[in-house]
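Participant: could you work out the structure for the sequence below:
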Amino acid sequence: MFLLDPALWSGKAGIGGWTAPTGGTAPVVEPATGEVLEVIGVATAEDVSAAAERAARAQLAWARTPYTERAAVLRCAGDLFTLHAEEIQRWLVREAGSIPGKAAFETSIAAQECYEAAALVSRPLGEVLPSGEPRLSLARRVPAGVVGVIAPFNVPLVLGIRSVAPALALGNAVLLKPDLRTAVSGGVAISRVFEEAGLPEDVLQLLPGGADTGSALVTAPQVRVISFTGSTAAGRKVGAAAAEHLKRAHLELGGNSALIVLPDADLERAASTAAWGSFFHQGQVCMSTGRHLVHASIADEYVERLAEKAEHLPVGNPAKEEVALGPVIDAGQRDKIHGLVGASIDAGARLVAGGTYEDLFYRPTVLTAVTDASPAYTEEVFGPVAPVRAFSDLDEAVALATASPYGLSLGILTSDVMRGLDLAERIPTGLVHINDQTVNDEAVAPFGGTAASGTGARFGGTANIEAFTETRWITARSAQPQYPF
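Facilitator: Prediction:
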């Protein structure tokens, strides 16, 4: 039987097993063709409440499970992502519009996230503290309880598993709400892998749904930690609701990341690097290069080389053709992209390449002569658009790079690495890549942005321990003390 056999999950959600939720069903649509691939169950607030109660009960036993057994489940899950990689990748290509290389990247990272999470469980649980009293004093890490994970459509498998895997490994139960547009590759795949890996029933539950489902997840009293990845606008609402209910919210939000190209950069490689940063997965990545800041002495040649790359990149159905870009996720996203490009041209920007589309296939686009009045430069486009702006010296480059409200990723291209590192020190961002573009991710690396890009590094390595556990102070005396009462 296939891992993702629709006979198991079609029209269902993962609440106490594969059951029909109360919200009916939603179509699983292939953006490249408009074909309905399957249907998925839609969870309501009522379903979230029932799932949260089940998860809270299951979490207590899961937290008491020996760490060796929890680690074994996570390692098995990693093996299963590798074993069923081709099947999962087919769904990522058809459901999310991923090119095969991007789909392979997702399954590889998913496996690695599970292996890294398995290693978390054998880390020291805390530390012995000094005390002014005759007692043993400890700080111990304990599971947070039930963790709510809300993941987006763009990189659905990675952006779900990077929270699900460490949260489970550390003894929590998880309620996972994937985006309805990618509920199979970002939800069913994860649930089925852990089901086959031997995770006890109810420890992980799948709740596909929209904003109402997410709101119910945030406010459910059993949920103690929220891990949200999505837009800054939605993240503000999640953060506010979590704060009202006195919950921790880890928010990985939008970006408008800058790539700074210094005059000593290798322009041939820079054009390739920059094209990947802006056009990878149709620009639908929070780390996408949204602003190309290029020294004035090389700006014209840079634009020419980047536009040539854009003109020659094939765009089409990644399930049928060998292409560099697939479709954007839906018509609403396409129209937003095109609106920002059009408004920028109206404001004085010059279109050098692209700016056109057919159905959901948007051509990679290069804009120059952009200013602060160009929406495609100042806003997060979330599409394959590369706005290029020239600067005259490093002070101006710093001023332009820091003018954005976002602070996610930064790339600097230069032959002088130390100069690049020094420049990076002047620009606050969560991630910095010298001689690389802005889209990078590894399971072992702390990931997160600042300011409008989120609440700081919280995924990867030891950051996961901070994210998904609580610190408990414990003392023990050999005998009860005598108090003056």
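
Participant: from now on I want contacts and neighbour counts done on CA atoms only, so please keep to that.
Facilitator: OK.

Participant: and the nearest residue to Asn435 once chain neighbours are set aside, how far from Val294?
Facilitator: Nearest in space to Asn435, with sequence neighbours left out and distances taken as Cα to Cα, 6 or more residues apart in numbering, is Leu413 at 4.4 Å. As judged by Cα to Cα, to the nearest Å, Leu413 and Val294 stand 10 Å apart.

Participant: between the two, what contacts are shared?
Facilitator: Common neighbours of Leu413 and Val294, counting by Cα atoms under 8 Å, 6 or more residues apart in numbering, are Ile260, Val261, Leu262.

Participant: for stretch 474-485, the distance to its chain's centre please.
Facilitator: Using Cα atoms, centre = their mean, to the nearest Å, the mean C-alpha position of stretch 474-485 is found 48 Å from that of the whole chain.

Participant: helices or strands up against the helix or strand containing Thr82?
Facilitator: Element membership for Thr82, per DSSP states H and E: helix 67-83. Using 3 or more Cα pairs under 8 Å, 6 or more residues apart in numbering; DSSP states H and E as the contact test, the elements touching helix 67-83 are helix 100-120, helix 156-169, helix 189-197.

Participant: compare with the first, here's sequence two:
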Amino acid sequence: MSLLEESLWSSKININGWVQGTAGTRDVMEPATGNVLGSLGVASVQDVLRAATAAARAQVAWAAKKPEERAAVLRRAGDLWEEHTQEIQSWLIREAGSIPAKAGLETHTAAQECWEAAALPSHPHGEVLTSNEDRWSFARRRPAGVVSVIAPFNFPLILSIRSVAPALALGNAVLLKPDPRTAVCGGVALMRIFEEAGLPAGVLSLLPGGADVGAAVVEAPEVRVVSFTGSTAAGRKVGEAAARHLKRAHLELGGNSALIVLPGADLAKAASAGAFGSFMHQGQICMSTGRHFVHESLHDAYVDALSGKARNIPVGDPNTGQVALGPVIDEHQLGNIDHIVHASVMAGGRLAAGGTFDGLFYAPTVLADLALDNPAFKEEIFGPVAPVAAFADIDELIEKVNANEYGLSVGILGEVGMAMRIADRVHSGKIHINEQTVSDEANAPFGGVGASGTGSRFGGAAANIEAFTETQWLTMRPEIADYPF
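Facilitator: Have a look, this model is predicted:
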């Protein structure tokens, strides 16, 4: 039987095992063709409450397991991602519209996330403190308890596993709410991998659903930590709800990342980097290059080179052809992309390439001659669109980069000394010198500032332990202390 054998999960959710969701079912769609790939169970608010209660019970026994036992489950999960790579990649291609290379990146990263997480149970979980009293004093990290993970559609596997794996490794139970549009590759696949890896029932629950389910996994009394990846607008609502219920929320939100092309930069390499940053996975990445700032000495040539790449990038069904771009996720997303492109032209921008679509396939698009208040520069497009503007000097550049509310990623191409000075002045959670804006590794901190979220809350031992545990103060005396009462 295959890992994702449809009879196991069809029309079901997972609460202590595969069961019918009480909110019915939802078709699993292939955006490239409009074909139905299967049927997914949909959770209700009552399902969430049942799952949270079960998770709280299961978490106690899971946290009590020896560190090596929890580590073994995570290591086995990492191995299983590799063993079932082709099957999972097929779902990423068909359900999420991923090209094969992007699907391969997701399965590779999923394995890496599990192997990195496998080290967390044996990582130091506290420190010895000094004390003015006659006692030992410790600060120790304890599992938070039940963690809710809410993940989006664009990198459905990576953006789920990067929270699920460390949260489990550190002794928590997890309620996973994937985006219902990609709930097989971003939900069922994780559930099945951890089942096969030996994770006890109830420690991980799968709860696909809409906004009501999203609210429920935040508000359920047993939940202590919420890990959310998604739009800034939705993240504000999650943060507000978590604050009302006195819960921690780790928010990785939108972006409008800047790529800076310095004077003297290699034009051909810069255009290649810019095309990758804006067009990879149809621009549906929070780190996508949303603003290209090019020194005026290179601006016109850069627009021409980037437009040439845009016109020659193959677009089509990644399941049937050798293409570089697949479909955007749905009609709503397509409409939003096209609206911003046309609004930007109406506001004075120049359409240098693209601006057309066929079905859900949007052509790689280049916009030039843009003012800072142009919609293409102000808004996160989440589509294959590269807005370009010129700058004359570094002070002007810094002002333009920092004028945007987002602060997720910045790429700087060109002379390193100048790039280093710029890096010290821009507001961004991540900076890449002589690289474009899209980059992620399992052992590296990830997060943004401003409207891009609440900082680096994913990646690396320090960030993950901070995110998914609570600090407890513990003191110890050799005998009962004397008190003056």
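
Participant: hmm, back to that, which residues touch the residue nearest to Asn435 of the first structure?
Facilitator: For Leu413 of the first structure, counting by Cα under 8 Å, 6+ apart, the contacting residues are Leu259, Ile260, Val261, Leu262, Ala265, Ala270, Gly420, Ile434, Asn435, Asp436.

Participant: which SSE is the fifth one in?
Facilitator: Following DSSP H and E, one finds Ala265 of the first structure outside all helices and strands.

Participant: against Glu127 of the first structure, how distant is the spatially most central residue of the first structure?
Facilitator: Central residue of the first structure (Cα atoms, centre = their mean): Leu159, 3.8 Å from the mean position. Using Cα to Cα, one gets 31 Å for the distance from Leu159 of the first structure to Glu127 of the first structure.

Participant: please apply the same query to Ala96 of the first structure.
Facilitator: With distances taken as Cα to Cα, Ala96 of the first structure is found 44 Å from Glu127 of the first structure.

Participant: more neighbours, those two?
Facilitator: The neighbour comparison of Ala96 of the first structure against Glu127 (other Cα atoms under 10 Å) goes to Ala96, with 31 against 12.

Participant: so how many other residues sit close to the nearest residue to the more buried one once chain neighbours are set aside?
Facilitator: Spatial nearest neighbour of Ala96 of the first structure, chain neighbours left out: Thr182 (6.1 Å); criterion: Cα to Cα, 6+ apart. Using other Cα under 10 Å, Thr182 of the first structure has 29 other residues around it.

Participant: I'd say Thr182 of the first structure and Ala26 touch.
Facilitator: No. Applying Cα atoms under 8 Å as the test, Thr182 of the first structure and Ala26 come out as separate, 11.0 Å apart.

Participant: how near is the alignment partner in the first structure of Asn132 of the second structure to Thr475 of the first structure?
Facilitator: Matched to the first structure by TM-score structural alignment, Asn132 of the second structure sits across from Gly132. Distance of Gly132 of the first structure to Thr475 of the first structure, given as Cα to Cα: 12 Å.

Participant: now swap in Ser288 of the first structure and tell me
Facilitator: 48 Å.

Participant: so what's Gly316 of the second structure closest to, chain neighbours aside?
Facilitator: Gly326 (5.2 Å).

Participant: contacting residues around that neighbour?
Facilitator: Listed by Cα under 8 Å, 6+ apart, the contact partners of Gly326 of the second structure are Ala32, Gly97, Ser98, Ile99, His281, Gln282, Val315, Gly316, Asp317, Pro318, Phe361.

Participant: again, 7 Å this time
Facilitator: Gly97, Ser98, Ile99, Gln282, Val315, Gly316, Asp317, Pro318, Phe361 (Cα atoms under 7 Å, 6 or more residues apart in numbering).

Participant: let's see which of those end up in helices.
Facilitator: Nothing among the contacts of Gly326 of the second structure maps onto helices, per DSSP state H.

Participant: most neighbours, which of those?
Facilitator: Within the contacts of Gly326 of the second structure, neighbour counts (other Cα under 10 Å) peak at Ser98, which reaches 31 neighbours.

Participant: how about it, what's its match in the first structure?
Facilitator: Matched by TM-score structural alignment, Ser98 of the second structure corresponds to Ser98 in the first structure.

Participant: contacts only, for its match.
Facilitator: Ser98 of the first structure makes contact with Leu92, His281, Pro318, Gly326, according to Cα under 7 Å, 6+ apart.

Participant: and which of these is nearest Ser49 of the first structure?
Facilitator: Ranked by distance to Ser49 of the first structure (Cα to Cα), the contacts of Ser98 of the first structure are led by Leu92 at 29.5 Å.

Participant: from Val149 of the first structure, how far out is that closest one?
Facilitator: From Leu92 of the first structure over to Val149 of the first structure the distance is 19 Å, taken as Cα to Cα.

Participant: same check, this time on Phe81 of the first structure
Facilitator: Using Cα to Cα, we find Phe81 of the first structure at a distance of 19 Å from Val149 of the first structure.

Participant: the more surrounded of these two?
Facilitator: Val149 (28 against 25).

Participant: for that one, helix, strand, or coil?
Facilitator: strand (DSSP: H, G, I helix; E, B strand; the rest coil).

Participant: residues contacting it?
Facilitator: Contacts of Val149 of the first structure (Cα under 7 Å, 6+ apart): Ser163, Leu175, Leu176, Lys177, Ile226, Ser227, Phe228.

Participant: what do we get in the second structure for it?
Facilitator: So, by TM-score structural alignment, Val149 of the first structure is matched to Val149.

Participant: circling back: any chance of JSON lines for the contacts of Ser98 of the first structure, columns distance to Glu380 of the first structure?
Facilitator: Converted to JSON lines, the contacts of Ser98 of the first structure look like this (distance: Cα to Cα, whole Å):
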{"residue": "Leu92", "distance to Glu380 of the first structure": "24"}
{"residue": "His281", "distance to Glu380 of the first structure": "15"}
{"residue": "Pro318", "distance to Glu380 of the first structure": "25"}
{"residue": "Gly326", "distance to Glu380 of the first structure": "20"}
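
Participant: just those now: which is nearest Leu120 of the first structure?
Facilitator: Among the contacts of Ser98 of the first structure, and counting by Cα to Cα, the member closest to Leu120 of the first structure is Leu92, at 28.0 Å.
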